[in-house]
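>>> fold the following.
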Amino acid sequence: MTGGPEAASGPELLRRRVARIVLLDPDDRILLLHGYEPKDPDLTWWFTPGGGLEGGETREEAALRELAEETGITEVDLGPVLWKRYCSFPFDGRRWDQDEWYYLARTRGTEPAPRPQALTELETRSLAGLRWWTSAELSAARETVYPTRLAELLQALLDEGPPRAPVVLAPEIV
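Coordinates of the predicted model:
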């Protein structure tokens, strides 16, 4: 979740460029992080690893850096961009406006080892853990998951493979 928002000119919103990873293991399980609102720990959700671009890094570089920081997983085969979306949500006392790209990645390793020293102070205050989910578990989940259609998107990915061009998802504004 690191990386600051880009300054926009005039009355436009600040929009943060974000790279996320749809990380699949050899059994086609997806790795999700469990987060919560620092000011209200009962407000929780699951989401894919990733975060904002830093300095002059590319989205691919940001995706791999964030994956390593948040999960400790570095041995991955990075694939294509699957989905793009705009989202806006309140978190930790401010509004976050994000332009997110979701990359497919595969790993043979299934033992995440997050690096607490690599997490930002905000990540330390808002991450509760992570776990692998099967498509069936994700479809049956009653917990909040972002993007909200992730179960359906994952099933389509597993059934049909990656799309020929990134799918633009409907904006999510909370």
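
>>> going forward, measure contacts and count neighbours with C-alpha atoms only.
OK.

>>> and the helix ranked longest in the chain, what does it pack onto?
Longest helix in the chain, counting residues (DSSP state H): helix 59-71. With contacts taken as 3 or more C-alpha pairs under 8 Å, 6 or more residues apart in numbering; DSSP states H and E, helix 59-71 sits against strand 16-24, strand 50-52.

>>> next up, for comparison:
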Amino acid sequence: MTQARLPPPGTVVRRTTARVLPVRPDGKVLLLHGWDPLKPQTPYWFTIGGGVEAGETVAQAGSRELREEVGILLPAEQLGDPVATNTIEYEWGGCPIIQHQTFFAVGVDTVEVSFANQEELELATISAHGWWLPDELEATGQAAHITIPGLLRQAIETIRYREAC
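Sure, this is the predicted structure:
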């Protein structure tokens, strides 16, 4: 059923994504727990976000993904300036993916996470959400990519700096 949404295995997918790192006052960052649909036995923690659609700015995509994936409503203009960008390569659903990512950090207080607006493939491959400190996530070895703990650190520093000003 979820295979209908995936490109044929082996297809190289190049994508531009917006990622959002919600940071609580205690310094914990909201992440999602999920897996590759072809490797459900190997779950990992990853950042909220997804592809930039035609006609969208990166910030608009970040705002939309935040709403769709976890139910947080935040206008694009409130995401602020990006805190990081990078390009990673990985495999998902049998396809090599080259993904350019732009990360935003947002300070949040209490958040009620909702998966109600997720797409079918997301619902089939995301099982939970969690609030993480970078060192704790790093110690688990379950970050989807080696860069994620460092990105959490950048997000926390950015939010602390913004709140101090």
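
>>> put one on top of the other, what's the TM-score?
For these two chains in superposition, a TM-score of 0.77 is obtained (TM-score structural alignment, normalised by the length of structure 2); 147 aligned residues with a C-alpha RMSD of 2.3 Å.

>>> still on that earlier bit, Glu160 of structure 1 is nearest to which of the helices and strands packed on helix 59-71 of structure 1?
strand 16-24 (14.9 Å; C-alpha to C-alpha).

>>> before we move on, the earlier item: looking at the helices and strands packed on helix 59-71 of structure 1, spot the one closest to Tyr103 of structure 1.
Among these, strand 16-24 sits nearest to Tyr103 of structure 1 (C-alpha to C-alpha), with 4.9 Å.

>>> relative orientation of the following helix or strand past the closest one and strand 16-24 in degrees?
Moving toward the C-terminus from strand 16-24 of structure 1, the next helix or strand (DSSP states H and E) is strand 30-37. Angle between the axes of strand 30-37 of structure 1 and strand 16-24 is 140 degrees (criterion: axes from the mean of the first three to the mean of the last three C-alpha atoms, to 10 degrees).

>>> off-centre distance for strand 30-37 of structure 1?
8 Å (C-alpha atoms, centre = their mean, to the nearest Å).

>>> what's the average distance of that strand to structure 2?
If you overlay the two and look at strand 30-37 of structure 1, the average distance to its match in structure 2 is 0.7 Å (mean C-alpha distance after the TM-score superposition for structure 1).

>>> pull up the aligned stretch in structure 2 for stretch 86-95 of structure 1.
The counterpart of stretch 86-95 of structure 1 in structure 2, using TM-score structural alignment, spans residues 87-96.

>>> buried residues, that stretch. List them.
92-96 (16 or more other C-alpha atoms under 10 Å).

>>> go on, stretch 133-141 of structure 2?
133-134, 137-138.

>>> got it, and stretch 49-62 of structure 1?
49-54, 59-60, 62.

>>> likewise stretch 15-33 of structure 1?
15-25, 28-33.

>>> ok, now stretch 38-50 of structure 1?
38, 44-50.

>>> ok, those residues vs Trp101 of structure 1, which is closest?
Closest to Trp101 of structure 1, out of all of the buried residues of stretch 38-50 of structure 1 and judged by C-alpha to C-alpha, is Gly50, at 9.5 Å.

>>> once you drop chain neighbours, what's closest to the closest one?
Nearest residue to Gly50 of structure 1 in three dimensions, chain neighbours excluded: Arg20, at 4.0 Å (C-alpha to C-alpha, 6 or more residues apart in numbering).

>>> hang on, the earlier thing: what's the mean deviation for the longest helix of structure 1 versus structure 2?
Mean for helix 59-71 of structure 1 is 0.6 Å (mean C-alpha distance after the TM-score superposition for structure 1).

>>> and the helix or strand that contains Asn86 of structure 2, how far out from the chain middle?
Using DSSP H and E, Asn86 of structure 2 sits in strand 84-92. Relative to its chain's centre, strand 84-92 of structure 2 lies at 12 Å (C-alpha atoms, centre = their mean).

>>> same question, stretch 139-157 of structure 1
Mean C-alpha position of stretch 139-157 of structure 1 versus that of the full chain (C-alpha atoms, centre = their mean) differs by 13 Å.

>>> ends of it, how far apart?
14 Å (C-alpha to C-alpha, to the nearest Å).

>>> who touches it?
Identification of contacts with stretch 139-157 of structure 1 by C-alpha atoms under 8 Å, 6 or more residues apart in numbering yields 44-48, 135, 138, 163, 172.
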